[in-house]
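In: fold the following and give me the result.
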Amino acid sequence: MRLGLHALGIGTGAHRAVIDAVAVAADRHGFATLWAGEHVVMVDRPASRYPYADDGRIAVPAAADWLDPMIALSFAAAATDTIRIATGVLLLPEHNPVILAKQAATLDRLSSGRLTLGVGVGWSRDEFAALGIPFARRTERTVEYLAAMRTLWREEVGSFDGEFVAFDDIRVNPKPFRAGCIPVVFGGNSDAALRRVATVGDGWYGFNLDGVDAVAERIGVLRGFCRDAGRDPAEPTVAVALAEPTIGDIAALVAAGVDELVLVAAPREDPAEAGDWVGELARRWLPDILDATPQERSQRSEH
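Out: Model prediction:
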């Protein structure tokens, strides 16, 4: 199992010097992925319930800095050599898919193929309203946008004729670092989100899950949907962030089939201390993750 870090783009993680320090330290200490999420709009009195907290309220203050993840991750990629970068998650139906296809391919090319595009359908009616995008049928819009983007990544001259997006014989360059391929993982913990992973996704990013049992149950549902879709249940990758992770969870997460445990935390505000903070996380978590046995990993196929 790998260890990821979701710490960039918000609050103290929105400062250039802190991004550099965290990214460099995470790369040096053996973290697998740097994650950054997205909200274009925050409001003081949201009309929609936040789906990843029992009280329905997002923990990030409305007035906090929240960087565009594609731009923030481009700085992280420029400061590093090997660590992967991932949007966790970008709200796909809020973007023009032709522009986003170019932006993602650009970042993937400049980072030598290190981008994972994590996407979601969105939950905030306020945000969609501010952007002038219909909240209704956002799932259908997301699936179609992704199909259009993959067409542009794959084809030298691409055409697409859908309900929400259409183009004819266009060239969008650059192409991804690996021909036609940027891994796309879906966020969301609901059955509907897991069904999207099984049918059109390369992986799942489960967020703020309440313990190992919840993770194992959701992975079981995902594998059932994969079988229904005629897909190998072990094919989609699985990254999860727990609400309160512990070192003792590692063996059970490996056995359940988790590929990456993502730590969600705010870095130190002082850039000189931010790198040390990453090192402390690595010394606490990575030895146990790296010691996860092949026998535990092999249990993945039995669940």
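In: every contact and neighbour count from this point should use C-alpha atoms.
Out: Will do.
In: list the contacts of the residue sitting nearest the centre point of the chain.
Out: Geometric centre of the chain, nearest residue: residue 88, 2.8 Å, by C-alpha atoms, centre = their mean. Neighbouring residues of residue 88 by C-alpha atoms under 8 Å, 6 or more residues apart in numbering: 6, 35-38, 117-119, 187, 205.
In: against residue 141, how distant is it?
Out: 19 Å (C-alpha to C-alpha, to the nearest Å).
In: quick revisit: quick one: which of the contacts of residue 88 sit in strands?
Out: 6, 35-36, 117-119, 187, 205 (DSSP state E).
In: separation between the residue nearest to residue 187 when sequence neighbours are not counted and residue 37?
Out: Nearest residue to residue 187, sequence neighbours excluded (C-alpha to C-alpha, 6 or more residues apart in numbering): residue 205, at 4.8 Å. From residue 205 across to residue 37, the span is 11 Å (C-alpha to C-alpha).
In: the more surrounded of the two?
Out: Set side by side, residue 205 and residue 37 show more neighbours around residue 205, with 26 against 23, by other C-alpha atoms under 10 Å.
In: hang on, isn't that one packed against residue 242?
Out: No. At 10.9 Å, residue 205 and residue 242 do not qualify as touching, with contact defined as C-alpha atoms under 8 Å.
In: just give the nearest non-adjacent residue to the residue nearest to the centre of the chain, would you?
Out: Closest to residue 88 by C-alpha to C-alpha, 6+ apart is residue 37, at 4.5 Å.
In: help me confirm that the one you found comes into contact with residue 69.
Out: Yes. Judged on C-alpha under 8 Å, residue 37 makes contact with residue 69 at a distance of 6.0 Å.
In: following up with a second sequence; could you model it the same way so I can compare the two?
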Amino acid sequence: MRLGATLARLGPGPPIAIGEWAKRLAGEGFESLWAAQVIGRGFLAPDPFVALATAATAVDNIEVGTATLQVPLHHPADLAHRILSLRAVCGDRLALGVSPGSTDLDYAAFDRDYRARFRVFSENLPRLRHLLELGRDDQADLAPPGQAGCPPLLLGSWGANVERAAREFDGWLASAYRRDPDQIIAAHQRYRAAGGRRAIVCAIPMSATDDLGPSAEVLQRYAEAGFDDAVVLIGPEGPDPARVRALLP
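Out: Have a look, this model is predicted:
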């Protein structure tokens, strides 16, 4: 199981210097760096496009990804343009985690209908895919064919969408921020049974205390369950990234 890390804190506190943080994580051997789209919750989580572009210019040869972009908050052409712009910086290192969203505060900030998020996600996704793959459609001409291309699409969602991730996407993102390991591993079994490919458990909180034993046990459970990647959430206050990286040889 590969080990990645998030680039920004998901709670109150001063912002992280993303370029330096990316260099430190890459130097300790983390294999991927991820940024979430979190808006309107009373703290600043940097825009994932800004965070990933910064990280991609700071470090070479490491995967960067969104975990996740809330598709219904954006017009599909605007979102496609932003993704293609990020891909121009990151190249083939970019993985694209997308979701309907899970927090009503984000929708309130954009004056969008939270209850309609699953419907809007399904309506907007086909056009987004088309624009990413071809760079244009009947309404928008965003990029010539040589500059277009759809990154691997990973679905971050639960319920019946676990099987949808297996059928229609390149992978599945399971958030450990609001689910416990038993729930995540049970959903992973459903994902694999439906033919799912890459499975990533993300935003795994790491304790800032000196005792990393419980964190090591959680990572081992995910590895034994067959996850391809684990993405940990480390705050600037600790624990030390080198110690976390050593938990998964």
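In: please state their TM-score.
Out: In this superposition the chains share a TM-score of 0.83, using TM-score structural alignment, normalised by the length of structure 2; 239 aligned residues with a C-alpha RMSD of 2.6 Å.
In: for the residue nearest to residue 88 of structure 1, which residues are in contact?
Out: 9, 69, 87-90.
In: just the buried members of the residues you listed?
Out: Buried members of the contacts of residue 37 of structure 1, scored by 16 or more other C-alpha atoms under 10 Å, are 9, 69, 87-90.
In: please measure how far the first residue of stretch 237-247 of structure 2 sits from its last one.
Out: 18 Å.
In: sorry, wrong one. I was asking about stretch 172-191 of structure 2.
Out: Stretch 172-191 of structure 2: ends 8 Å apart by C-alpha to C-alpha.
In: now render the contacts of residue 88 of structure 1 as TSV, adding distance to residue 277 of structure 1.
Out: Shown next, in TSV, are the contacts of residue 88 of structure 1 (distance: C-alpha to C-alpha, whole Å):
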residue	distance to residue 277 of structure 1
6	13
35	17
36	18
37	20
38	23
117	26
118	25
119	28
187	27
205	24
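In: kindly indicate which of the residues you listed lies nearest residue 146 of structure 1.
Out: residue 119 (9.4 Å; C-alpha to C-alpha).
In: what residue of structure 2 takes the place of that closest one?
Out: Here residue 119 of structure 1 is matched to residue 98 in structure 2, going by TM-score structural alignment.
In: mind naming the longest helix for structure 1?
Out: Identified as the longest helix of structure 1 according to DSSP state H is helix 271-290.
In: please apply the same query to structure 2.
Out: Per DSSP H, structure 2 has its longest helix at helix 117-134.
In: before we move on, back to that, for residue 72 of structure 2, see how far away the match of residue 119 of structure 1 is.
Out: 10 Å.
In: now residue 27 of structure 2
Out: Residue 27 of structure 2 is 36 Å from residue 72 of structure 2, by C-alpha to C-alpha.
In: ok, the two, which is more surrounded?
Out: Neighbours were counted for residue 27 of structure 2 and for residue 72 using other C-alpha under 10 Å; residue 72 has more, 26 against 13.
In: narrow the buried ones among the contacts of residue 37 of structure 1 to those in strands?
Out: Filtering these for membership in strands, criterion DSSP E, returns 87, 90.
In: around residue 160 of structure 2, how many other residues sit close by?
Out: Neighbour count of residue 160 of structure 2, defined by other C-alpha under 10 Å: 11.
In: which position in structure 1 pairs with it?
Out: By TM-score structural alignment, residue 160 of structure 2 lines up with residue 192.
In: how much does the helix or strand where that match lies deviate in direction from helix 138-154?
Out: Residue 192 of structure 1 belongs to helix 191-200 when assigned by DSSP states H and E. Here helix 191-200 of structure 1 runs at an angle of 20 degrees relative to helix 138-154 (axes from the mean of the first three to the mean of the last three C-alpha atoms, to 10 degrees).
In: and the contacts of helix 191-200 of structure 1?
Out: 143, 185-188, 203-204, 221-223, 225-226, 229, 231, 236.
In: that older thread, list the contacts for the match of residue 119 of structure 1?
Out: Taking C-alpha under 8 Å, 6+ apart, we find residue 98 of structure 2 in contact with 66-71, 153-156.
In: again, only using 10 Å
Out: Residue 98 of structure 2 sits next to 36-37, 66-72, 121, 125, 153-157, 172-173 when contact means C-alpha atoms under 10 Å, 6 or more residues apart in numbering.
In: please apply the same query to residue 25 of structure 1.
Out: Residue 25 of structure 1 touches 19, 31, 80, 274-279, 282, counting by C-alpha under 10 Å, 6+ apart.
In: let's have those in TSV, adding neighbour count.
Out: Formatted as TSV, those follow (neighbours: other C-alpha atoms under 10 Å):
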residue	neighbour count
19	25
31	25
80	17
274	24
275	23
276	16
277	18
278	25
279	19
282	19
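In: closest one to residue 255 of structure 1 out of the residues you listed, please.
Out: Using C-alpha to C-alpha, residue 31 comes nearest to residue 255 of structure 1 of the contacts of residue 25 of structure 1, at 20.4 Å.
In: how close does the closest one sit to residue 198 of structure 1?
Out: 27 Å.
In: could you do residue 219 of structure 1 as well?
Out: The spacing between residue 219 of structure 1 and residue 198 of structure 1, counted by C-alpha to C-alpha, is 11 Å.
In: who has more neighbours out of these two?
Out: The neighbour comparison of residue 219 of structure 1 against residue 198 (other C-alpha under 10 Å) goes to residue 198, with 28 against 23.
In: hmm, back to that, what separation do you get for the aligned partner of the residue nearest to residue 187 of structure 1 in structure 2 and residue 101 of structure 2?
Out: Residue correspondence to structure 2 (TM-score structural alignment): residue 205 of structure 1 is matched to residue 173. As judged by C-alpha to C-alpha, residue 173 of structure 2 and residue 101 of structure 2 stand 13 Å apart.
In: just the helices in structure 2 please.
Out: 18-27, 48-58, 76-90, 104-109, 117-134, 161-168, 181-193, 213-225, 241-245.
In: closest to residue 1 of structure 2 out of these?
Out: helix 213-225 (5.7 Å).
In: quick check: angle from the closest one to helix 181-193?
Out: Taking the same axes, to 10 degrees, one finds helix 213-225 of structure 2 and helix 181-193 inclined to each other by 20 degrees.
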